[in-house]
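Novice: mind folding the following:
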Amino acid sequence: MSRQGAESTLQIKKSGFKKCMEAREFTLAVLLLAIIVLLSVTTRDFANPANVRVLLLGMTSDLIIAVPMGISLIAGNIDFSVGSTMGLASVLGGMIINATGNAVAGIVAALLIGAVLGIINAVMICHLHVTPLVATLGTWMAYKGLQKVIAANAIANFPQDFFALGRTEFNFFGVSVPISIIYMLAVFAVGIFVLKKVNFFHNAYFIGSNKDSARLAGINITKFTYVSYMITGILAAFAGMVLVSRLGTASQTIGSGLEFRIVVALLVGGLSMDGGEGSMIGIGMGVLLMQIISNALVLTGINPNYSEVIIGAILVLSVGIDQINKRRRAKAHA
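Specialist: Here you go, the predicted model:
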């Protein structure tokens, strides 16, 4: 190889390494590794298989919902109603199961309700031209209010076949794995595939970067908004029913605070409130970080209420970093 060719190859390698080092996912991976090592060394139970099981179970609902919600956010559409959608749909699904004695009917009804609640968000955004932030904050309050009214008393006494949805366990090489974790991994794998390989969902990047250009390119933004919010509603309802099946009761507290935790996880994972950037791997690491923080507070005996303080601080820091990066990119292109 000539000297010029060797220098060119070295330059390409340096450029690739620099991009890797600058990637939010790389930074987050290093941070996660450092936190995991620190907790493993300083706490007796963090690396315990029983605690790992608890940690993974704790993040199942968040990641199942974060996958479609993340795709929406990449397209520039935030959804603050996911927690109350999860709660309202699961409470209504639980009531239907109690009334009919049919677990399948209740589960299907909950999924349909979740779809409708998601579509309501899309209607307000696409046809009433309400911004996604305002629209979903409004439905968050409305759905949560309905959930509290309907579930004034906890709903329980479900038929035994309903518990298979959330309590089934599979044995892999001597390790018992809850079905909730399998649901989470399956949704995450599908999310990785569709965001990269399916044009309809990959268009989220074009929509989030520039809606006008995406529209001129022939992308149906209205259709994308309807589909993405509907899928988010369906998966929020599904996560809610799985949780109800695990706990054996549907109450007015299901889904409370989940929306803010997921938004923080998405921003930490490299997504932007303005859309146009992010990856499914980053989403997964962001959700994992939030769960590790929550788990660490319990293991170290710190008041769990501090988790809200920490999540709020991380949210402000993430948005601040995002805005600084945007200004730097704007100056670089100027």
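
Novice: use CA for all of it now, contacts and neighbours both
Specialist: OK.

Novice: element containing Ile12?
Specialist: Using DSSP states H and E, Ile12 falls within helix 3-22.

Novice: which residues touch the following helix or strand past that helix?
Specialist: Later in the chain than helix 3-22, the nearest helix or strand by DSSP H and E is helix 24-42. Helix 24-42 is contacted from outside by 20-21, 46-47, 268-270, 281-282, 285-286, 289, 296, using C-alpha atoms under 8 Å, 6 or more residues apart in numbering.

Novice: and which of these is nearest Val177?
Specialist: Ala47 (16.7 Å; C-alpha to C-alpha).

Novice: just give the closest residue to that closest one, not the sequence neighbours.
Specialist: Ser40 (5.6 Å; C-alpha to C-alpha, 6 or more residues apart in numbering).

Novice: one more, for comparison:
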Amino acid sequence: MSNENGIISLIRLSLKKNIKQYTMFIALIGLMIIFTILTGGTFIMPRNLSNLFIQTSYIAILACGVVLVIVAGHIDLSIGSVVGFLGAIAATLQVNLHYGTLVTILITLFVGLLIGLWQGYWVAYRNVPAFIVTLAGMMIFKGALLGVTNGATIAPLDDSFKALGQGYIPNIGSLNIGSLSINMTTVIIGIIAIIIYNALELKKRGERKRYDFETLPKNLQMVKMIVVSLAIAIFFGIMASYKGVPYSIVFVLIVGILYTFITKNTTFGRHVYAIGGNKEASRLSGINIKQRNLLIFASMGILSALGAIIFTARLNAASASAGAGLELEVIASAIIGGTSTMGGEGTIVGAIIGALVMATLNNGMSLMNVGPTWQYIVKGLILLLAVWVDISTKKKN
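Specialist: As a prediction, this is how the structure comes out:
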């Protein structure tokens, strides 16, 4: 009986701990079903879903970085201007200076790191609130963007650079089933992803049992693994029935896995959550808060550069208006995905789900010919609802 109570308590704890991510995942599925019905099936077509995932990619990458910023109790209002500026740097290197793709990427990432260190320095070592620092950064880099572009569009970019935002992993062969052509490279990647996921789950379960931690019953563990494996199979199945896996999605997967590991399995990640949960207690426990804050904004700078590269490659151009309002989409994605506005709480997976929710709303309403007026209103209301749920949950706890 006590064993059953322990299992029930474990399940309840898991649900309570991840309730926001589960809720948003269910909401995402619900939105997809609604838009599929309202668009007569157009939304669920592989071509549209592939474009949807590509549209999500740079938002998801930026949201991964902003999770750390918000969890630590800060905010970054400069994301849109920084992405626009870094995209203009990349386009200038490609079009005007004729630099190769690899050199362009490395220089853009380095400039992004410098921007992150610059803003982090003012927050960490000069005690200027992040709100003010990044608000100033929004204006500074918006001006820098206008200076680099001279108000004109810089295009076109090299095909190899453009592929980062528009291209797909090469196909080794196709399997034709009636009129449907299946991308075998994507099928193989999907199978590998399922194998890796299940191997990691079994490894994690074995480690928990070895240290006498509570684990899910075998039946529930099996159900969980089957459901997640099925979700992975559906995702790669959709990709395989169109052109395959876009390079931009590969970047999202790499960033998502890396930052999930950082937040869950490193000292730095634990310190970030500790700082956001209780800054004074973190200071008394010996955490170097200044250094951690500097690294958080340096991380945001690098991901801003990566997001800018994919964003610019997708558009095949840089313009004076690039990145306008992007910070709102990114911050909303993180918050909708469960990152608490009060700090100390948030996940990378949740932020990626939040980015998918935002992209689904944009894509679905566009297919329905809903004007920008109502699109902004709907997204604003959803953000307001997400913050209200967060605050209400905190008060109950």
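
Novice: list the TM-score for the superposed pair.
Specialist: For this chain pair, the superposition-based TM-score is 0.90 by TM-score structural alignment, normalised by the length of the first structure; 323 aligned residues with a C-alpha RMSD of 1.9 Å.

Novice: returning to that earlier point: what lines up against the residue nearest to Ala47 of the first structure once you look at the second structure?
Specialist: Using TM-score structural alignment, the partner of Ser40 of the first structure in the second structure is Thr36.

Novice: ok, Leu253 of the second structure to Asn96 of the second structure distance?
Specialist: 32 Å (C-alpha to C-alpha, to the nearest Å).

Novice: and the residue opposite Ile321 of the first structure in the second structure once aligned, how many residues sit next to it?
Specialist: Using TM-score structural alignment, the equivalent of Ile321 of the first structure in the second structure is Val389. Neighbour count for Val389 of the second structure, taken as other C-alpha atoms under 10 Å: 16.

Novice: can you give the distance of whichever strand or helix holds Val389 of the second structure from its chain's centre?
Specialist: Per DSSP H and E: Val389 of the second structure is located in helix 372-396. Taking C-alpha atoms, centre = their mean, to the nearest Å, the mean C-alpha location of helix 372-396 of the second structure is offset from the chain mean by 19 Å.

Novice: superposed on the first structure, what's the mean shift for that helix?
Specialist: Compared with the first structure after fitting, helix 372-396 of the second structure has a mean deviation of 2.2 Å; criterion: mean C-alpha distance after the TM-score superposition for the first structure.

Novice: so that helix versus helix 19-38, what angle?
Specialist: Angle, helix 372-396 of the second structure to helix 19-38, by axes from the mean of the first three to the mean of the last three C-alpha atoms, to 10 degrees: 150 degrees.

Novice: helix 372-396 of the second structure packs against which elements?
Specialist: Counting contacts by 3 or more C-alpha pairs under 8 Å, 6 or more residues apart in numbering; DSSP states H and E, helix 372-396 of the second structure packs against helix 326-336, helix 348-367.

Novice: got a list of contacts for that helix?
Specialist: Ala332, Ile335, Ile336, Gly338, Ser340, Thr341, Met358, Leu361, Asn362, Met365.

Novice: look up how far Leu62 of the second structure lies from the first one.
Specialist: Spelled out, that is Ala332 of the second structure. 11 Å.

Novice: have a look at the two and say which one is more surrounded.
Specialist: Leu62 (33 against 26).

Novice: who's in contact with the more buried one?
Specialist: Met300, Leu303, Ser304, Gly307, Val330.

Novice: ok, how many other residues are close to the aligned partner of Ile377 of the second structure in the first structure?
Specialist: Aligned by TM-score structural alignment, Ile377 of the second structure pairs with Val309 of the first structure. Using other C-alpha under 10 Å, Val309 of the first structure has 11 other residues around it.

Novice: roughly how far does Val309 of the first structure sit from Arg328 of the first structure?
Specialist: 29 Å.

Novice: try Val263 of the first structure
Specialist: 23 Å.

Novice: so which of the two has more stuff around it?
Specialist: Taking neighbours as other C-alpha under 10 Å, Val263 of the first structure and Arg328 compare with Val263 leading, 26 against 12.

Novice: and that one, what is it in contact with?
Specialist: Shown in contact with Val263 of the first structure (C-alpha under 8 Å, 6+ apart): Phe80.

Novice: aligned to it, what sits in the second structure?
Specialist: Aligned partner of Val263 of the first structure by TM-score structural alignment: Ile331.

Novice: now do Gly87 of the first structure
Specialist: That one, Gly87 of the first structure, aligns with Gly84 by TM-score structural alignment.

Novice: how far away from the center of its chain is the host helix or strand of its match?
Specialist: Following DSSP H and E, one finds Gly84 of the second structure within helix 79-91. Averaging C-alpha positions (C-alpha atoms, centre = their mean) puts helix 79-91 of the second structure 18 Å from its chain's average.

Novice: what helices and strands are in contact with that helix?
Specialist: Using 3+ C-alpha pairs under 8 Å, 6+ apart, helix 79-91 of the second structure sits against helix 101-124, helix 130-149, helix 289-315, helix 326-336.

Novice: make it 6 Å
Specialist: helix 130-149, helix 289-315, helix 326-336 (3 or more C-alpha pairs under 6 Å, 6 or more residues apart in numbering; DSSP states H and E).

Novice: adding distance to Gln21 of the second structure, write these out as CSV.
Specialist: Formatted as CSV, those follow (distance: least, C-alpha to C-alpha, whole Å):
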stretch, distance to Gln21 of the second structure
helix 130-149, 27
helix 289-315, 22
helix 326-336, 9
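
Novice: show residues contacting stretch 163-176 of the second structure.
Specialist: Ser181, Ile182, Asn183, Met184, Thr185, Val245, Pro246, Tyr247, Ser248, Ile310, Ala313, Arg314 (C-alpha atoms under 6 Å, 6 or more residues apart in numbering).

Novice: many thanks, we can stop here.
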